[in-house]
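Visitor: following is a predicted model, sequence given first.
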Amino acid sequence: MYTLTILSLSWQHLLIVAIILLLLFGGRKIPELMRGLGSGIKEFKDSVKEDDKPVTKTENPTSTTNNNTSN
């Protein structure tokens, strides 16, 4: 039986992928890509933490009562 294992890459595979990335994007672009990836992961983690916080009831600033007395 053949099973597919995700990310079962040897060091040779990772080296080939790194060389291909270096050829495609160049040495100057890769740090920018990694910075963007890191900030994206950080934003994702922050949003997950924000969603985990308990929701507290707050008063809605736009209430349904109308104080305008125009006739």
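Guide: Looks like it came in fine. Fair warning: this is a prediction, and the values are worked out from it, not measured in the lab.
Visitor: going by C-alpha atoms from here, please, whenever you check contacts or count neighbours.
Guide: Fine.
Visitor: in the chain, mark out all the helices, start to finish.
Guide: Using DSSP state H, the helices of the chain run over residues 11-52.
Visitor: what count of nearby residues applies to Leu14?
Guide: 11 (other C-alpha atoms under 10 Å).
Visitor: tell me how far it lies from Leu7.
Guide: Look at Leu14 and Leu7: by C-alpha to C-alpha, to the nearest Å, they are 10 Å apart.
Visitor: also Ile20?
Guide: Counting by C-alpha to C-alpha, the gap from Ile20 to Leu7 is 17 Å.
Visitor: neighbour count for the two, which is higher?
Guide: Ile20 (12 against 6).
Visitor: how close does that one sit to Arg35?
Guide: 19 Å.
Visitor: okay, now the one to match up with it:
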Amino acid sequence: MSNIGIPGLILILVIALIVFGPNKLPEVGKAFGKTIKEFKDSAKEITEEKEK
């Protein structure tokens, strides 16, 4: 993601606004955040199990 840059992020945001609309965008962001959190928690559990 470090190779995207500011113009790329702006382009992604504009496309997301067009596809989802301004009313749905916060809901999509919230769902994406929950998904990332669950993934990190699962990965942490797996690494803790391997250390035991």
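Guide: Yep, it's here. Worth saying up front: this structure is predicted, and the values here are computed from it rather than measured.
Visitor: after superposition, what's the TM-score, could you say?
Guide: Here the superposed chains carry a TM-score of 0.66, computed using TM-score structural alignment, normalised by the length of structure 2; 50 aligned residues with a C-alpha RMSD of 2.3 Å.
Visitor: measure how buried the counterpart of Lys40 of structure 2 in structure 1 is and give me the count.
Guide: Using TM-score structural alignment, the equivalent of Lys40 of structure 2 in structure 1 is Lys45. When neighbours are counted by other C-alpha under 10 Å, Lys45 of structure 1 registers 12.
Visitor: over to Ile30 of structure 1?
Guide: Neighbours around Ile30 of structure 1, by other C-alpha under 10 Å: 14.
Visitor: how about it, what's its partner in structure 2?
Guide: Residue pairing (TM-score structural alignment): Ile30 of structure 1 is matched to Leu25 of structure 2.
Visitor: residue contacts, its match?
Guide: 16-17 (C-alpha atoms under 8 Å, 6 or more residues apart in numbering).
Visitor: same question for Val17 of structure 1.
Guide: Contacts of Val17 of structure 1 by C-alpha under 8 Å, 6+ apart: none found.
Visitor: can you find the partner of it in structure 2?
Guide: Match for Val17 of structure 1 (TM-score structural alignment): Ile12.
Visitor: can you tell me how far its match is from Pro22 of structure 2?
Guide: Distance of Ile12 of structure 2 to Pro22 of structure 2, computed by C-alpha to C-alpha: 14 Å.
Visitor: same question, Glu48 of structure 2
Guide: For Glu48 of structure 2 relative to Pro22 of structure 2 (C-alpha to C-alpha), the value is 40 Å.
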